[in-house]
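1. one predicted model, sequence on top.
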Amino acid sequence: MNNIQEKNNDLYNEILTLTKKLVSIPSVNSTGEGEREIAAYIETYLRAFPYFEKHPDQIIIQNLKNDKLGRYNVFALIKGEKSISQDTILLHGHIDTVGVDDYGLLSKFAFNAEKLMEKLSELDLSDEVRADLNSGDYLFGRGACDMKSGDAVFLVLAKWFSKRVNEFSGNILLSFNPVEENLHTGMIDGLEVLTELKEKEGLNYLFAINNDYICPLYPNDKTRYVYTGAVGKLLPCFYINGKETHVGQCFEGFDASMVAAELIRIINLNCDFCDEYRNEYTLPPSVLKIKDLKMSYNVQTAVSAFIYFNYFVHNTSMQDIINKLTAAAKQALNNVQSNINEQYKAFCKISGIDYQPFEYELQVLTYDELYTTAQNKYDGDISKILDDILADCLADNTDKREIPLKMTQKLFDIAGIKNPSAVLFFAAPYCPHNTIHEEKPQQNALYTKLKNTINEFTIISGEKYEIKQFFQSLSDSSYLTIDDDDASIDSLLKNFPAFSILHPVPLKKIKNLAIPAINYGCFGKDAHKWTERVYMPYSFGVLPNLIEYTIKKFLIF
């Protein structure tokens, strides 16, 4: 066995062992204890490196701000000593997972990879899952794919590089963050450390590599995808106000629930809303919440309703998105009015009643327009009213989507609007979109060198690689750089109630850091499903070599 094979076998076995250990720590998002435990384990693992025994101050622990669960980030800086260089590559990964309810009766085994696979072998599985389980090439378990295997790869490679600091110039910075699976506050708070290190150490961030999972895009897809950016995400919300009526006079009202349903019909899974950039398309919007706002049962139709959507973005400006969404709301209101009159006309015909159509002055506003309207109608301090609502809701731990709804409702009342209306606003989370722009001269050099690196490694490894611009699964990479211009950001902030409190993304800090965000990732299947699994031959055997090859290409060896 040659030295390269021995090295690869040693790395493979250590990554496998470490992945199983990380999986065994139940770091389910928002439960606290597990997220603290896995961070503590990673810190202990790093401090055992001889390099960090010599440089203990280069491990940085950052407690998350105002985090009631006591979660924290772990950073570690490895400085190359071959020659002086400030060039730095960031390796970052999240350490939390989604829950395990999807495992059902197997939930108690979800964090024990070996035991889980034993239990799975006894079940009636699909042909694909059965084949993968029997192959011995896949490791099952919550977080095995998303993304504790990716963390393990980084940690084992960090140990390897820390023993060879005299062979390279520049720096390798590791970042392990909780809270990725919902609000991304680990990475968002971590931007402070990235900024401080940039200023204190003079670091020049070349790019970041995320190791979040990659997966087949179609059946039997063996392509290993490299993503040069991250999809953006918005949460557009609609407050809908109608006109209530008794069910005994049902045609005399304007049911807000009908508008909500019609708006969902227009927007949900509608590919006309897919955002295209250089022939890559986002997935269409998906409805995530719909409810009327009646507090209890009665025979009155719903006067108000609330809905929100997941909305992916590649490149479209915020104003264009707002225009498209408000146009959909206008269409929904008009369609409901037409439907009411069509059905009333049919009822009048069968009942022998004279038909007179109902006519309403329909209205669609953005939050910014509603605020201005309310301000013009009110002599007092509107900001004080909204601040009080915000404070009360935060004290009651109100959901972060419901707080801007309550603020919108209050403004609507102050504005005195009585006709059927819809108000568009945005709520958390917001994920900026970004990519490395091949067509822009200042980014072309990085893109070209990365592309050449991948092409060279394709020949070395025999794997099939394809570079794509946007990682479609939401990730912390969104918060490292932002492609939205100032006008788009301004449009977002004007229509995002209490942004600085409810979702304090430091947009200026992201703009200043501007770290290009790449995703390599372990290859696996069924993330967020009870059949989640990582493909070990690639993830533990090939991927570490790709990361090593990339680092060597960009840091002077």
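-> Sure, I can see it.
2. every contact and neighbour count from this point should use C-alpha atoms.
-> Will do.
3. just the helices in the stretch 1-150 of the chain please.
-> Taking DSSP state H, counting those that start in this stretch as the criterion, the stretch 1-150 of the chain carries its helices at 3-24, 33-47, 50-54, 113-120, 127-135, 149-162.
4. deepest-packed of the ones you listed, please.
-> Ranked by mean neighbour count under mean count of other CA atoms under 10 Å, the helices of the stretch 1-150 of the chain are led by helix 149-162, which reaches a mean of 23.
5. which strands and helices lie in contact with it?
-> When contacts are defined as 3 or more CA pairs under 8 Å, 6 or more residues apart in numbering; DSSP states H and E, helix 149-162 packs onto helix 3-24, strand 87-94, helix 543-554.
6. and the shortest one with helix 149-162, angle?
-> The directions of strand 87-94 and helix 149-162 differ by 150 degrees, with axes from the mean of the first three to the mean of the last three CA atoms, to 10 degrees as the criterion.
7. out of the helices of the stretch 1-150 of the chain, which gets nearest to Ser85?
-> Nearest of these to Ser85, taken as CA to CA: helix 149-162 at 16.1 Å.
8. how much does whichever helix or strand comes after that closest one deviate in direction from helix 543-554?
-> The helix or strand immediately downstream of helix 149-162 is strand 171-177, counting by DSSP states H and E. Counting by the same axes, to 10 degrees, strand 171-177 lies at 140 degrees to helix 543-554.
9. put this beside the first:
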Amino acid sequence: MNLEKLKTRINDIVLEYAKTVTHTGTKLEKNSEEFFNKWFKNLKEISKLPLDYGIYPCKDDYLERSVAYSLIRGKSKKTVVMIHHSDTVDIEDFGKLKDIAYDPEKILEKYKSGEVDLISEVKNDLDGKWMFGRGICDMKAGGSIQMALMEEYSKDENFPGSLLLAAVPDEENLSAGMRTLTYILDDLHKKYDLEYILMLDGEPHMREKDDEMIIYDGSIGKVMPICLARGKLTHVGQVYQGLNPISLISEIISLTDVNPMFIEKRGNTVSPAPTWLYSKDRKYVYDVSLPISAGAYMSVLPLSRTPDEIMNELKNISLKAFGKVIKRTDESYKKYLSFYGEEGEISYPPKVFLFKELVDEVKKEKGDIEEILKDKENDLTKKVFDGEISIPEAVFELIESLLLNYSYRGPVVVWGMCPPYYPSVNNMELESGEFMNSVMEKTEKFIEDEFSLKLKVQNYFTGICDLSLAMLNLSDESIKYVEENLLMWNTFPLALDLIKKYSMSVLNVGPWGKDLHKYTERVNKDDMFKKIPEIMDFIIKEMYK
């Protein structure tokens, strides 16, 4: 490859790509279609290899977004899949500079002029070695490197393998693009019998040391357990005749928040303890009654634990919490009665269900209720996509609709999984794990010899990324569990069977970046123009050997 020409081409692509406004979660994401149609035209003109490319609509997407993909077929059906996300976060933090937030050249000049308050570290990076602008680092630099490399490879009639590039929307939100890529992989496999061997993401890395770059060979998972506690309604003046669901939720939170039993160490990565993101009663007006129910949801970031293992552990903890609340309430009641010289007892059976368990319980009483739940979910899905309610709110309402059909009217705790769900992934989960380790050893030597840099291979990217949907190592039983307990599936449909079928190795190799999602977001030019293109090229060619 002519590196000088490659540098020029990356620069041309990234400047045009950055100026293509693709604000996540809005119809502005569709602007990428025009950008890619123009790029496809150029690719078609220069390619000497068979091409397949297009704009593939995201399935049932309320914003009608699409995945832009292009495939070159070389000497082998072994296929490396290069992905990057085309959406960027908003520009509100740019303040009065919002009009030029997407223009790297203009924003740099403004920062140099001294009109904007910048900390010393940012001022030091105005030395011409960094490119600034919204989305430039996260992650249009990585995407531009991939596109320039594909152009180069397409000119080589003897290119040793096949290469698929996909620009996916919605990474910053619910991964509609990555979920759609699963179907593209299936279509192209059926068409060309491709063998997918690696998914190569170009997300930036943040360096801990200036002389040490980071490559990720996995990504942490995300499970969002959601809990609804129904109490027993009563007037506050007769508090012992009811049970406060806030007390139930509070005890569950107390026993689970930052609970160290959920911390995992795998490879060189340690997962953080779980924490709660939301907790509130389900009371919408003031009165002097106890709330009938309270809801909460939390975040669990697993490295190897499966969703069913996590949810069953939460259920067991909730049973203990339920027992503690009943015991505490009963002791208070006994103390209260003692002032009257009376005796009494408060006792409720500790009823804690996973969503599917409660469905089965209600079906015993009323027969099949699947249609009722399906109709409710369809109504709630429309409200979510119309912006009327959030996905967690929809989940709470779905659980409440199920409880309305349950004959037992006493206190109950119900658990489900709220979208989004991301499996944890790492190359050690696949048979190709040892081969990938050897590729990383060779890459480490290449980086040291070529750039005098150290390489740190981090086993899990802990910021959540689309690579989580590149492989699936769950058992059939665990997959069934996710399908039955991930609520509001219509808002986050996952083709788990296809993800498992096309499971491939993963790597995240991206340029050095700083201040992602901030107005000082920037990417290192030497990484963007030289180091990362050469490293990606080295890895891709190693994969075909």
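-> All right, it came through fine. Keep in mind the model is a prediction, meaning the values are calculated, not measured.
10. overlay the chains and give the TM-score.
-> The TM-score (TM-score structural alignment, normalised by the length of the second structure) is 0.90; 539 aligned residues with a CA RMSD of 2.8 Å.
11. reformat the helices and strands packed on helix 149-162 of the first structure as a markdown table; add distance to Ile403 of the first structure.
-> Formatted as a markdown table, these follow (distance: least, CA to CA, whole Å):
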| stretch | distance to Ile403 of the first structure |
| --- | --- |
| helix 3-24 | 35 |
| strand 87-94 | 28 |
| helix 543-554 | 43 |
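12. closest to Phe111 of the first structure out of the ones you listed?
-> Phe111 of the first structure lies closest to helix 3-24 among these, at 4.6 Å (CA to CA).
13. summarise which helices and strands the closest one is packed against.
-> Packing partners of helix 3-24 of the first structure (3+ CA pairs under 8 Å, 6+ apart): helix 113-120, helix 149-162.
14. find me the equivalent region of the longest one in the second structure.
-> By that I understand helix 149-162 of the first structure. Mapping helix 149-162 of the first structure onto the second structure (TM-score structural alignment) gives residues 141-154.
15. with the first structure superposed, average distance for that stretch?
-> Averaged over the aligned pairs, stretch 141-154 of the second structure sits 1.3 Å from the first structure after superposition, using mean CA distance after the TM-score superposition for the first structure.
16. now that stretch, how far from the centre of its chain.
-> A distance of 24 Å separates the centroid of the chain from that of stretch 141-154 of the second structure, by CA atoms, centre = their mean, to the nearest Å.
17. if we can go back for a sec, got the helices and strands packed on helix 3-24 of the first structure as a markdown table, with distance to Phe273 of the first structure columns?
-> Below are these laid out as a markdown table (distance: least, CA to CA, whole Å):
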| stretch | distance to Phe273 of the first structure |
| --- | --- |
| helix 113-120 | 40 |
| helix 149-162 | 33 |
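18. closest to Ile340 of the first structure out of those helices?
-> helix 113-120 (53.2 Å).
19. counting by contacts, list what that closest one packs against.
-> Using 3+ CA pairs under 8 Å, 6+ apart, helix 113-120 of the first structure sits against helix 3-24, strand 138-140.
20. in the stretch 301-450 of the first structure, which spans are strands?
-> With strands called from DSSP state E, counting those that start in this stretch, the stretch 301-450 of the first structure shows them at 304-313, 363-366, 421-426, 434-435.
21. of these, flag the one that's most buried.
-> Per stretch, and counting mean count of other CA under 10 Å, the top mean among those goes to strand 434-435, which has a mean of 28.
22. can you redo the strands of the stretch 301-450 of the first structure as JSON lines with distance to Asp392 of the first structure?
-> Formatted as JSON lines, the strands of the stretch 301-450 of the first structure follow (distance: least, CA to CA, whole Å):
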{"stretch": "strand 304-313", "distance to Asp392 of the first structure": "20"}
{"stretch": "strand 363-366", "distance to Asp392 of the first structure": "24"}
{"stretch": "strand 421-426", "distance to Asp392 of the first structure": "20"}
{"stretch": "strand 434-435", "distance to Asp392 of the first structure": "36"}
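23. minimum distance to Ile515 of the first structure: which of these has it?
-> For Ile515 of the first structure, the closest of the strands of the stretch 301-450 of the first structure is strand 434-435, at 9.9 Å, according to CA to CA.
24. mean shift of that closest one relative to the second structure?
-> Taking mean CA distance after the TM-score superposition for the first structure, the mean distance separating strand 434-435 of the first structure from the aligned residues in the second structure is 1.5 Å.
25. from Phe309 of the first structure, how far off is the aligned partner of Cys465 of the second structure in the first structure?
-> In the first structure, Cys465 of the second structure lines up with Ser475, judged by TM-score structural alignment. In this view, Ser475 of the first structure and Phe309 of the first structure are 18 Å apart by CA to CA, to the nearest Å.
26. and if you look at Glu252 of the first structure?
-> Note on Glu252 of the first structure: its distance to Phe309 of the first structure, by CA to CA, is 30 Å.
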